[in-house]
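Colleague: my questions are about this predicted structure, shown below with the sequence.
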Amino acid sequence: MLLVLVVAGCDAADSGDGGAVAALDYRVVARFAHDPGAFTQGLAFADGALFEGTGEYGGSSLRRVALASGRVLQRHDLPEDLFGEGITPWGDRIVQLTWRARVGLIYDRATLTPVDRFTLPGEGWGITHDGRDWIISDGSAYLSVMDPERRVIRRRVLVRERGRPLRWLNELEYTPTGIWANVWRSDRLVRIDPASGAVTATLDLSALWPRAQRPPGADVLNGIAYAPEQDLLYVTGKRWPWLYALELVVASASTASQRK
């Protein structure tokens, strides 16, 4: 099913960190079925395959999913005492965080068989990587950069939006333009400069599936996957029936004025 939707944004504003915060717009390129029972905590592509991590005690899993149909092709269920969080591919592995157990899990990507685990310094929320290090969020305004071999924190980066620390950073996705992050309790994404921690762009997705249309149990937007060959962001939410492919665009003045 192909949809086209353009949502207008705002003019860029000074970030307070020497740069600008651009309010970006988006175009829905496609919409795909998604398991409405999946409490999505992580989303990622690896060699064209879509992987998803889900949460809740007794309901957490790691999955390989057919993008076109939303069908779960492979699944590994976590023990009932672990609450699954963000995921990221790492070579022939998948790394998955857990929430409060201070445990990270590593799987064989082909079979989803657990092969290793490691200790987290605190809560686990979101994880991505830059090709060298793992980048981890814990719900605070900091991103922790972890050495994947020694499993120790190299440094922490304070994330600031217009000069103020930004809390509730959740699911993460590294892209050529920066790290995209879900902001928990909202349907908003922010793009973060990985070196300075400055928020360089925001993306309001509250109109994607408006809260007034969501049934009881459907929660906020969560889950970001980047497809580099298409330069698209794929997003969904906790117990959402749809997964969306988005093209990011900059609104023209005429487009913005049509929505005033």
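Modeller: Thanks, I have the structure now.
Colleague: CA only for contacts and neighbour counts going forward, please
Modeller: Noted.
Colleague: pull up the gap between Asp25 and Ile224, please.
Modeller: Note on Asp25: its distance to Ile224, by C-alpha to C-alpha, to the nearest Å, is 16 Å.
Colleague: looking only at neighbour counts, state which of these two leads.
Modeller: Taking other C-alpha atoms under 10 Å, Asp25 and Ile224 do not tie; Ile224 has more neighbours (29 against 23).
Colleague: show me what contacts Thr98?
Modeller: By C-alpha atoms under 8 Å, 6 or more residues apart in numbering, the contact set of Thr98 is Leu82, Phe83, Gly84, Glu85, Gly86, Gly104, Leu105, Glu123, Gly124, Trp125.
Colleague: one more to weigh against that first structure:
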Amino acid sequence: MRRFLACIASLAVLAATAAAAAPTSGVAIRHAYPHDPGAFTEGLFYLNGELFESTGIPGQSNIRRVRLSDGVVLQQAQIDPKLFGEGIVNWGSEIVSLTWQDHIGYRWDRRKLVQKKVFHYPGEGWALTQDGKHLIMSDGTPELRVLDPVTFKELRRIRVTDDGQPVKNLNELEWVKGEVLANIWLTTKIARIDPANGHVKGWIDLAALPETHSGNGDAVANGIAYDREHNRLFVTGKYWPHLYEITVTPPQGPLP
């Protein structure tokens, strides 16, 4: 009897674990916009009708203002050619940007794209977003850093897990309706993360987008932007010739 009850208990645990696995949704394309196929996209955000993008690769790293309708670069600022540019986020009248392994960040005047300040931080820098109170940073590990937006001081960390397992390679980030969306490097997946506990609430699979089948190992999905005013979600990738406005399809359905 004890063996039978133990078996039942084990099955119950397995069933509960399986039920806890986050569901995966697909995407449908609402609109495809031109995107610079030479851009090694590292960061992306949409604000007040404007699209801002950062690119990587030493000698090619820059921050740019892009016209959504045709992908034309309206304005850009170069990053030190020795450095590998990474993610960006808006804060007040500024853009905050990261570099990959050099522990160097920048603050830029958002309107002029002129560098205002240099700061330093430990570890790698991958991506940034913000929740209105704090900056949130990824560094390729399963942990997101919550930062003071003025001093860049680390306040706490969010350990990201799916079904109890750590999720590594968290890359480009975007805050969407109380969730952190994160590209997972070298995959077609976007994690929908609950910032309160780090649990992955669901996955968005971008495999329906043509560029995910290009065969170019460097041309991975990386770039999420959200238009809060019109409830539009945009995605792109490194060297992608398109930026897509997408809707999320079942099983998860549209973002709440």
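Modeller: Nice, thanks for sending it over. Since the structure is predicted, the reported quantities are computational estimates derived from the model, not experimental observations.
Colleague: hang on, Val235 of structure 2 packs against Leu243?
Modeller: Yes: using C-alpha atoms under 8 Å, Val235 of structure 2 is in contact with Leu243, at 5.8 Å.
Colleague: what are the ranges of the strands in the stretch 151-260 of structure 1?
Modeller: For the stretch 151-260 of structure 1, the strands defined by DSSP state E, counting those that start in this stretch cover 152-158, 160-161, 164-165, 169-175, 178-183, 188-192, 199-204, 221-227, 232-237, 242-249.
Colleague: repeat that for the stretch 1-150 of structure 1.
Modeller: Using DSSP E, counting those that start in this stretch, strands in the stretch 1-150 of structure 1 cover 6-7, 13-14, 20-33, 40-46, 49-54, 61-65, 72-77, 84-90, 93-98, 103-108, 114-119, 126-129, 134-137, 142-147.
Colleague: superpose on structure 2 and give me the mean offset of the last one.
Modeller: Strand 142-147 of structure 1: mean distance to aligned residues in structure 2 after superposition is 0.5 Å, counting by mean C-alpha distance after the TM-score superposition for structure 1.
Colleague: before we move on, what about the third one?
Modeller: After superposition onto structure 2, strand 20-33 of structure 1 sits on average 1.7 Å from its aligned residues (mean C-alpha distance after the TM-score superposition for structure 1).
Colleague: next one: that strand to chain centre, how far?
Modeller: Centroid displacement of strand 20-33 of structure 1 relative to its chain, using C-alpha atoms, centre = their mean, to the nearest Å, is 14 Å.
Colleague: on that earlier part again, please identify the deepest-packed of the strands of the stretch 1-150 of structure 1.
Modeller: Ranked by mean neighbour count, the strands of the stretch 1-150 of structure 1 are led by strand 84-90 with a mean of 29 (mean count of other C-alpha atoms under 10 Å).
Colleague: how much space is there between Pro165 of structure 1 and Gly16 of structure 1?
Modeller: Between Pro165 of structure 1 and Gly16 of structure 1 the computed distance is 11 Å (C-alpha to C-alpha).
Colleague: overlap in contacts, those two.
Modeller: Counting by C-alpha under 8 Å, 6+ apart, no residue touches both Pro165 of structure 1 and Gly16.
Colleague: quick revisit: which of the contacts of Thr98 of structure 1 are conserved in structure 2?
Modeller: By both residues aligned by TM-score structural alignment, their matches' C-alpha atoms under 8 Å, the contacts of Thr98 of structure 1 still in contact after alignment to structure 2 are Leu82, Phe83, Gly84, Glu85, Gly86, Gly104, Glu123, Gly124, Trp125.
Colleague: so which of the residues you listed is the closest to Ala66 of structure 1?
Modeller: Gly86 (18.9 Å; C-alpha to C-alpha).
Colleague: for the residue nearest to Gly42 of structure 1 when sequence neighbours are not counted, which residues are in contact?
Modeller: The shortest distance from Gly42 of structure 1 to any non-neighbouring residue, by C-alpha to C-alpha, 6 or more residues apart in numbering, is to Gly86 (4.1 Å). Neighbouring residues of Gly86 of structure 1 by C-alpha under 8 Å, 6+ apart: 41-43, 53, 96-98, 124-127, 171-172.
Colleague: please redo it, this time with the cut-off set to 10 Å
Modeller: The contact partners of Gly86 of structure 1, by C-alpha atoms under 10 Å, 6 or more residues apart in numbering, come to 40-44, 52-55, 62, 95-99, 104, 124-128, 136-137, 170-173, 222-224.
Colleague: and Ser54 of structure 2, by the same measure?
Modeller: Taking C-alpha under 10 Å, 6+ apart, we find Ser54 of structure 2 in contact with 39-45, 61-65, 76-79, 85-89, 97-98, 223.
Colleague: what about 7 Å?
Modeller: Counting by C-alpha atoms under 7 Å, 6 or more residues apart in numbering, Ser54 of structure 2 touches Thr41, Glu42, Gly43, Leu44, Asn62, Ile63, Arg64, Glu86, Gly87, Ile88.
Colleague: ok, Val89 of structure 2 next?
Modeller: For Val89 of structure 2, the contacting residues are Phe45, Ile95, Val96, Ser97, Leu128, Thr129, by C-alpha under 7 Å, 6+ apart.
Colleague: ok, the closest residue to the second one other than its chain neighbours to Asn216 of structure 2 distance?
Modeller: Just to be clear, that refers to Ile95 of structure 2. Excluding its sequence neighbours, the residue lying closest to Ile95 of structure 2 (C-alpha to C-alpha, 6+ apart) is Trp108, at 5.0 Å. Note on Trp108 of structure 2: its distance to Asn216 of structure 2, by C-alpha to C-alpha, is 32 Å.
Colleague: same question for Leu173 of structure 2.
Modeller: 22 Å.
Colleague: and these two? Which one has more around it.
Modeller: Using other C-alpha under 10 Å as the criterion, Leu173 of structure 2 and Asn216 rank with Leu173 on top: 33 against 11.
Colleague: tally up the residues packed near the closest residue to the more buried one other than its chain neighbours, please.
Modeller: For Leu173 of structure 2, ignoring the flanking residues on the chain, the nearest one in space by C-alpha to C-alpha, 6+ apart is Ala182 at 4.6 Å. Residues near Ala182 of structure 2, counting by other C-alpha under 10 Å, number 26.
Colleague: lovely, talk soon.
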